[in-house]
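Trainee: please work out how this folds:
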Amino acid sequence: MELHDIWFVVIAFLWTGYFFLEGFDFGIGVLTKLLARDRVEKRVLINTIGPVWDGNEVWLLTAGGATFAAFPDWYATLFSGFYLPLLAILVCLIVRGVAFEYRAKRPEEKWQRNWEQAIFWTSLIPAFLWGVAFANIVRGLRIDASKEYVGTLLDLLNPFALLGGLVTLTLFTFHGTVFAALKTVGDIRVRARKLALTLGAVTVVLSLAFLGWLQASRGDGTSLVAMAVAAMALVGAVGAIRAGREGWSFALSGVAIAAAVSMLFLTLFPNVMPSSLSPEWSLTVSNSASSPYTLKIMTWCAAIAAPLVMLYQGWTYWVFRKRIGTQHIADAAH
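Mentor: Next up, the predicted model:
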């Protein structure tokens, strides 16, 4: 295996980590409308991800930076072709971060309610758009011989991509609902478990439809294995939450996300952005990669820094592992 193949795997791992971690806090943001009955319960949900949401986004920055350094042509074509969707995601992430930080800066109800609206929409929109983006990548794009995207925005809004967006939206929301049940106590925990059953059933149907479509069009034996793992893990997550085993359900929903992302990258390799105009114009791990020396330096840096960052983030989750409820909100106690 050459260095560009290794970095393809590394980037797949980074996107898997991002969707696993950011997936549940996107879900929590959506749940501020679907699950919370009042503003105290919204505070409970927001507090479950308060210490970790910004650390989760580091995975996105790392994935983007690694793509830029290891596969500059992939990065250039991706960000030019998906300029408007990625700009929308970036704006949402900025507003979402501001909303988390500024929501409690003033006591007025209107002020806090507006920021809570922002948290909901800036969680829902990226959760949908990421699915649209990755579905288009594996489906193939209108890339010409100059490695440039020559399609339009409407080309990205095809049925396969829209289904992919619905899958990531429902999958992340289900993942977040299980996380809410795992991290809360009292009535909100009970309602989170009930909502997870409904969302889980919808997610299973949509995910099987999307992954089955992908397997039929571009899959092989290895992607079929990944699809089977994703399907079994997702069904197992629904069964575990029905049995009241939130920890197992959260782990299994995470496995489902990891297996689904793995399937996407397995159907891509050795391409990174297939061309729907001509297979010869596709971007591959070899024709879009940086020089071997650049990849070698990156490998040494990643080998030293990545374990330290992961250990620190794991320690953060351990410190903030306890459940919370409305009784832990200071204003509600009075």
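Trainee: going by C-alpha atoms from here, please, whenever you check contacts or count neighbours.
Mentor: OK.
Trainee: buried stuff in stretch 298-310?
Mentor: Buried residues in stretch 298-310, counted by 16 or more other CA atoms under 10 Å: 298-299.
Trainee: got the buried residues for stretch 72-91?
Mentor: Result for stretch 72-91 [16+ other CA under 10 Å]: buried residues 72-78, 81-82, 85-86, 89.
Trainee: and what of stretch 211-220?
Mentor: Using 16+ other CA under 10 Å as the test for burial, stretch 211-220 gives 211, 214-215, 219.
Trainee: TSV for the residues you listed, including secondary structure and distance to Ile94?
Mentor: Converted to TSV, the buried residues of stretch 211-220 look like this (DSSP: H, G, I helix; E, B strand; the rest coil; distance: CA to CA, whole Å):
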residue	secondary structure	distance to Ile94
Leu211	helix	31
Leu214	helix	32
Gln215	helix	35
Gly219	coil	36
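Trainee: show me where this structure has its helices.
Mentor: Assigned by DSSP state H, the chain shows helices spanning 3-34, 39-49, 53-70, 72-81, 83-102, 109-139, 153-156, 159-183, 187-218, 221-242, 246-268, 292-319, 330-333.
Trainee: pick the most deeply packed of those.
Mentor: Stretch with highest mean neighbour count among the helices of the chain: helix 159-183 (a mean of 26; mean count of other CA atoms under 10 Å).
Trainee: output the contacting helices and strands for that helix.
Mentor: helix 3-34, helix 39-49, helix 109-139, helix 187-218, helix 246-268 (3 or more CA pairs under 8 Å, 6 or more residues apart in numbering; DSSP states H and E).
Trainee: Proceed likewise with the subsequent sequence, for comparison:
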Amino acid sequence: MHLHDFWFLLIAVLWIGYFFLEGFDFGIGVLTKVLAKDRKERRVLINTIGPVWDGNEVWLLSAGGATFAAFPDWYATLFSGFYLPLLLILVCLIVRGVAFEYRQKRPEERWQRNWEHAIFWCSLLPAFLWGVAFGNIVRGVPIGPDKNYTGTVLDLLNPYALLGGVVTLVLFTFHGAVFAALKTAGDIRIRARRLATVLGLATAVLALVFLIWTQVHTGNVRSLAAMIVAVVALVAALGMNRLGREGWAFALSGVTIAAAVAMLFLALFPNVMPSSTNPEWSLTAANAASSPYTLKIMTWVAVIMTPLVMAYQAWTYWVFRKRIGTQHIPDPATH
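Mentor: You can find the predicted model right below:
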């Protein structure tokens, strides 16, 4: 395996990890307005991800940094062509992080309600925009012979990419509902499980259309195998959720996300950004990569640091593994 192929694979793994972890993060943020009935329940949902949400975003930083170092042409074309949606995502992630920290700084209901609005919208928009972005990457965008993006923002708003955005939004919300059922106690746990069933069925319909469309448009045998895994895992997650096996349901919804993202990367390879203008102008893992020496140094760093980061994050989840409920939340008038 060439080093540029290895780094394509590693970047795919980083994006899979990011969407697996940040997926339920975004889902919980959306559920603060959909599932929670009052301030206490919103606090319960926020507290389920309170200790881990910032660690989940390390995967995004790693994926972006790895793309910048391993595939500078990919990084430059992607961030110049997708400037507006990526800027919106960045702003949302910043505001969302501030909202988590500032919501409880003052006890006034209006203050907390405004930050809760920010959590909701800054979770919903990135969940949708990431699907739009990856849909366009797989579909192909206008790229010229000089590797520069030649389209406009309107070129990104095509039916395939917009469907991808809806799929990631619903899938992440389903993932978040399963996580909420796993991490909460009492009535909110029961309602989260019921809502997960509805969201899972909606995800199954939308995702199946999107994945079949992807397979027909640019798929291969490997992407077909990943699609089958994603569909089977989603059906199994729905079954486990219905049986009240929240741990299994969460693991399987995570497998669904992992397999679906893997399918996109498998359908994309060896391209990293196909050109819809001329296939010969597409960016590939070979022509967009850094020098072999740079990739070699990066590989040694990744081999040493990646296991350490994963071990630390696994330990964090283990420490904060217990369920929480409204009984653990003080009365709003006292905090």
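Trainee: TM-score for these two?
Mentor: After superposition, the two chains reach a TM-score of 0.99 (TM-score structural alignment, normalised by the length of structure 1), with 334 aligned residues with a CA RMSD of 0.9 Å.
Trainee: could you dump the buried residues of stretch 211-220 of structure 1 to CSV with distance to Val235 of structure 1?
Mentor: Formatted as CSV, the buried residues of stretch 211-220 of structure 1 follow (distance: CA to CA, whole Å):
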residue, distance to Val235 of structure 1
Leu211, 14
Leu214, 19
Gln215, 19
Gly219, 21
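Trainee: now for the residues you listed, which pair is the farthest apart?
Mentor: The most widely separated members of the buried residues of stretch 211-220 of structure 1 are Leu211 and Gly219, with 9.3 Å between them, by CA to CA.
Trainee: contacting residues around Trp300 of structure 1?
Mentor: With contacts taken as CA atoms under 8 Å, 6 or more residues apart in numbering, Trp300 of structure 1 has no neighbouring residues.
Trainee: apologies, that question was intended for Lys183 of structure 2.
Mentor: 48, 189, 321-324.
Trainee: what do you get for Ile304 of structure 2?
Mentor: So Ile304 of structure 2 contacts nothing (CA under 8 Å, 6+ apart).
Trainee: before we move on, back to that, nearest to Lys194 of structure 1, out of the buried residues of stretch 72-91 of structure 1: which one, please.
Mentor: Using CA to CA, the buried residues of stretch 72-91 of structure 1 come closest to Lys194 of structure 1 at Ile89, 30.1 Å.
Trainee: wait, the closest one sits on Pro126?
Mentor: Yes. Applying CA atoms under 8 Å, one finds Ile89 of structure 1 in contact with Pro126, separated by 5.2 Å.
Trainee: contacts only, for the residue nearest to Ala69 of structure 1 when sequence neighbours are not counted.
Mentor: Nearest residue to Ala69 of structure 1, sequence neighbours excluded (CA to CA, 6 or more residues apart in numbering): Ser290, at 7.0 Å. Shown in contact with Ser290 of structure 1 (CA under 8 Å, 6+ apart): 69-72.
Trainee: how far away is Ser290 of structure 1 from Tyr149 of structure 1?
Mentor: Remark: distance between Ser290 of structure 1 and Tyr149 of structure 1 (CA to CA, to the nearest Å) = 20 Å.
Trainee: what's the answer for Val58 of structure 1, then?
Mentor: Between Val58 of structure 1 and Tyr149 of structure 1 the distance is 28 Å, computed by CA to CA.
Trainee: swap in Gly50 of structure 1?
Mentor: The value you get for Gly50 of structure 1 to Tyr149 of structure 1, if CA to CA is used, is 38 Å.
Trainee: can you check Thr168 of structure 1 too?
Mentor: Distance, Thr168 of structure 1 to Tyr149 of structure 1, using CA to CA: 24 Å.
Trainee: swap in Ser288 of structure 1?
Mentor: Distance from Ser288 of structure 1 to Tyr149 of structure 1, by CA to CA: 14 Å.
Trainee: more neighbours, those two?
Mentor: Legend: neighbour count by other CA atoms under 10 Å for Ser288 of structure 1 and Tyr149, higher for Ser288 (22 against 19).
Trainee: just checking, that one touches Pro72?
Mentor: Yes. Using CA under 8 Å, Ser288 of structure 1 makes contact with Pro72 at a distance of 6.5 Å.
Trainee: can you give me the neighbour number for Ala36 of structure 1?
Mentor: Neighbours of Ala36 of structure 1 under the rule other CA under 10 Å: 18.
Trainee: which position in structure 2 aligns with it?
Mentor: Taking TM-score structural alignment, Ala36 of structure 1 has Ala36 as its aligned residue in structure 2.
Trainee: just the buried residues of stretch 211-220 of structure 1 now: which is nearest Gly244 of structure 1?
Mentor: Minimum distance to Gly244 of structure 1 across the buried residues of stretch 211-220 of structure 1 is 27.7 Å, recorded for Leu211 (CA to CA).
Trainee: chain neighbours aside, what residue packs nearest to the closest one?
Mentor: Among residues not flanking Leu211 of structure 1 along the chain, Met227 sits closest, at 6.6 Å (CA to CA, 6+ apart).
Trainee: Ala251 of structure 2 too?
Mentor: Ala237 (7.8 Å).
Trainee: before we move on, what about Ala258 of structure 1?
Mentor: That would be Thr16: by CA to CA, 6+ apart, it lies 5.5 Å from Ala258 of structure 1.
Trainee: list the contacts of the nearest residue to Arg193 of structure 1 once chain neighbours are set aside.
Mentor: Among residues not flanking Arg193 of structure 1 along the chain, Ala181 sits closest, at 5.9 Å (CA to CA, 6+ apart). Taking CA under 8 Å, 6+ apart, we find Ala181 of structure 1 in contact with 188-190, 192-193, 246.
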